[in-house]
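Undergrad: Got a predicted structure plus its sequence, pasted below:
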Amino acid sequence: MCLGASGMGKTWLQERVSELMPQEDILEITTLSMNAFYYFGKEELKHKLLLIEDMDGAEAVLYPLRELQSKRKISKTVTLKDSKGNLKTVTLNLEGTVCISGCTTREQLYEDNANRCILLYMDNSPEQDKKIMDYQRKLSAGLIDQYEERKVREQIKNVHRILKPISVRNPYDTYLSLPEAVFKPRRTMLLLLMFTDSRLRALLMVTEFIRKVTRT
């Protein structure tokens, strides 16, 4: 979850990160009703990156999203008419795992979601303002090699496409601890473990990719 005041570039940052992912693995959500969420195909969202441009626009689906994050699947029983007009009960199932990224200016409003997420706070320092404006001026003046930027983005996308899932067991997980003041420590510890293991998994996958490329 990306947090910051309006105009700080939260959505811009999220869009730039999404450009490094294969487009077939991304689903952008502006507004979506809770009922519509359950009518995706059973595995349509599996291993997808869901981008929520503004959390306020997707407030109706925050509950099923939380359940999808926690349980990796959600279900809902509804009554539908068959081809003959007869009513029948149907259970709609949706499976994860999914990666969810969203932007908001109101952290407290989404507390239940925030404690399931890694929170990224925008840098609003004068030094960061100067760096951003310097890049904007160079881009406008044609001093930024946009072709090279696109080339790098495509390379990273293709790396994602060939990565394969691997199992990771970190023997140092038993040494991790949290400060006593941490909010909801049980959930935070699980989030920390998943985060460190994911970083290790990513490092191993990239190392394997580089090794294969070097061999060829």
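TA: Received, thanks.
Undergrad: Every contact and neighbour count from this point should use C-alpha atoms.
TA: OK.
Undergrad: what are the ranges of the helices in this protein?
TA: In the chain, the helices defined using DSSP state H lie at 10-18, 34-37, 62-71, 111-114, 126-140, 146-162, 185-215.
Undergrad: The fifth one to helix 146-162, inter-axis angle?
TA: Between the axis of helix 126-140 and that of helix 146-162 there is an angle of 110 degrees, by axes from the mean of the first three to the mean of the last three CA atoms, to 10 degrees.
Undergrad: What's the separation between the nearest residue to residue 99 once chain neighbours are set aside and residue 15?
TA: Leaving aside its chain neighbours, residue 99 sits nearest to residue 49 (4.8 Å; criterion: CA to CA, 6 or more residues apart in numbering). From residue 49 over to residue 15 the distance is 12 Å, taken as CA to CA, to the nearest Å.
Undergrad: So for the two, which sits in the more crowded spot?
TA: The neighbour comparison of residue 49 against residue 15 (other CA atoms under 10 Å) goes to residue 49, with 21 against 14.
Undergrad: ok, residue 64 to residue 3 distance?
TA: In terms of CA to CA, residue 64 sits 21 Å off from residue 3.
Undergrad: Same check on residue 160?
TA: 26 Å.
Undergrad: do residue 212 as well
TA: From residue 212 over to residue 3 (counting by CA to CA), the distance is 38 Å.
Undergrad: Second structure follows, compare the two:
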Amino acid sequence: MPQPKKGPRLASSPAHERLMLANMATSLYAHGRITTTLPKAKRLRPLAERLITFAKRGDQPSRRRVMRVIRDKSVVHKLFTEIAEQMEQREGGYTRITRIAPRKGDNAPQAVIELVTEPLSAKKATVREAEAAAKQAAKADDSEMAEATEAAITEGLAKDATDQAVDANESGQDVAGADEAAVDLQKESRKDEAAEAEAEEDADVAEDAAKSDEK
């Protein structure tokens, strides 16, 4: 038989122990408190609080998960509607264990395990609300920061595109001016070449005329 890892087994077998804890959890949810031995109360506490955590989720898979342990549908309904609503503001510590006088006969240590149904104190509720508000504000700040960053990036890209367009326009104007200047230079060069050729031709004609006069 497998050996228990969390202390002595509370019943004759693991299956018997699971059924016993399930019955104790059912009684706890139905009546709000039960009296049992201290080892059983300590073993019941994590199971009972885990089932309350499932009940606070409120979805169908969580209900099916709880139904595997708690077979009484009326108790499951109470757990999901009343108890889960009472524990809405709590993030743990749904049960309380209080030691009482030992049991008569075998002197076994006894305890009362009960649901913590009283509301949170005003100070704790204020702290919880402040923490929730801080988380929401942090999320809002992150969202605003992301939007501002995206806007800055978009604005920067737009400015870069504008600068590039201006540079392109300016460089285009320079190229056009250079082209015009080059065309003008070519025209002036051609005029000079034509004038030089005309002058050489005139000089040749004058030389031929001088030779004719000498003859």
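TA: Looks like it came in fine. Values in this document were obtained by computation on a predicted structure and should not be read as measured data.
Undergrad: TM value for the aligned chains?
TA: Here the superposed chains carry a TM-score of 0.23, computed using TM-score structural alignment, normalised by the length of structure 2; 85 aligned residues with a CA RMSD of 5.7 Å.
Undergrad: more crowded one of residue 212 and residue 3 of structure 1?
TA: residue 3 (20 against 10).
Undergrad: you'd agree that one is up against residue 101?
TA: No: contact criterion CA atoms under 8 Å: residue 3 of structure 1 and residue 101 do not qualify, at 11.1 Å.
Undergrad: For residue 120 of structure 1, find the nearest of the helices of structure 1.
TA: Among the helices of structure 1, helix 10-18 comes nearest to residue 120 of structure 1, with 9.5 Å by CA to CA.
Undergrad: other SSEs contacting the closest one?
TA: Applying 3 or more CA pairs under 8 Å, 6 or more residues apart in numbering; DSSP states H and E, one finds that helix 10-18 of structure 1 contacts strand 99-104.
Undergrad: could you pull out the strands for structure 2?
TA: For structure 2, the strands identified by DSSP state E occupy 33-37, 95-100, 110-115, in order along the chain.
Undergrad: who's in contact with the second one?
TA: Residues external to strand 95-100 of structure 2 that are found in contact with it (CA atoms under 8 Å, 6 or more residues apart in numbering): 38, 41-42, 45, 48-49, 109-116.
Undergrad: In TSV, list the residues you listed along with distance to residue 55 of structure 2.
TA: Listed next are the contacts of strand 95-100 of structure 2 as TSV, based on distance: CA to CA, whole Å:
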residue	distance to residue 55 of structure 2
38	25
41	21
42	21
45	15
48	11
49	10
109	31
110	28
111	25
112	23
113	19
114	17
115	14
116	15
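Undergrad: Out of the residues you listed, which is nearest to residue 75 of structure 2?
TA: The closest of the contacts of strand 95-100 of structure 2, once distances to residue 75 of structure 2 are taken by CA to CA, is residue 48, at 12.8 Å.
Undergrad: Touching, that closest one and residue 25? I think so.
TA: Yes: using CA under 8 Å, residue 48 of structure 2 is in contact with residue 25, at 5.9 Å.
Undergrad: Name the residue in these two with the higher neighbour count.
TA: When residue 48 of structure 2 and residue 25 are compared for neighbours, residue 25 comes out ahead with 24 against 20, by other CA under 10 Å.
Undergrad: Can you lay out the helices of structure 1 as CSV showing distance to residue 92 of structure 1?
TA: Converted to CSV, the helices of structure 1 look like this (distance: least, CA to CA, whole Å):
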stretch, distance to residue 92 of structure 1
helix 10-18, 29
helix 34-37, 10
helix 62-71, 13
helix 111-114, 23
helix 126-140, 46
helix 146-162, 30
helix 185-215, 28
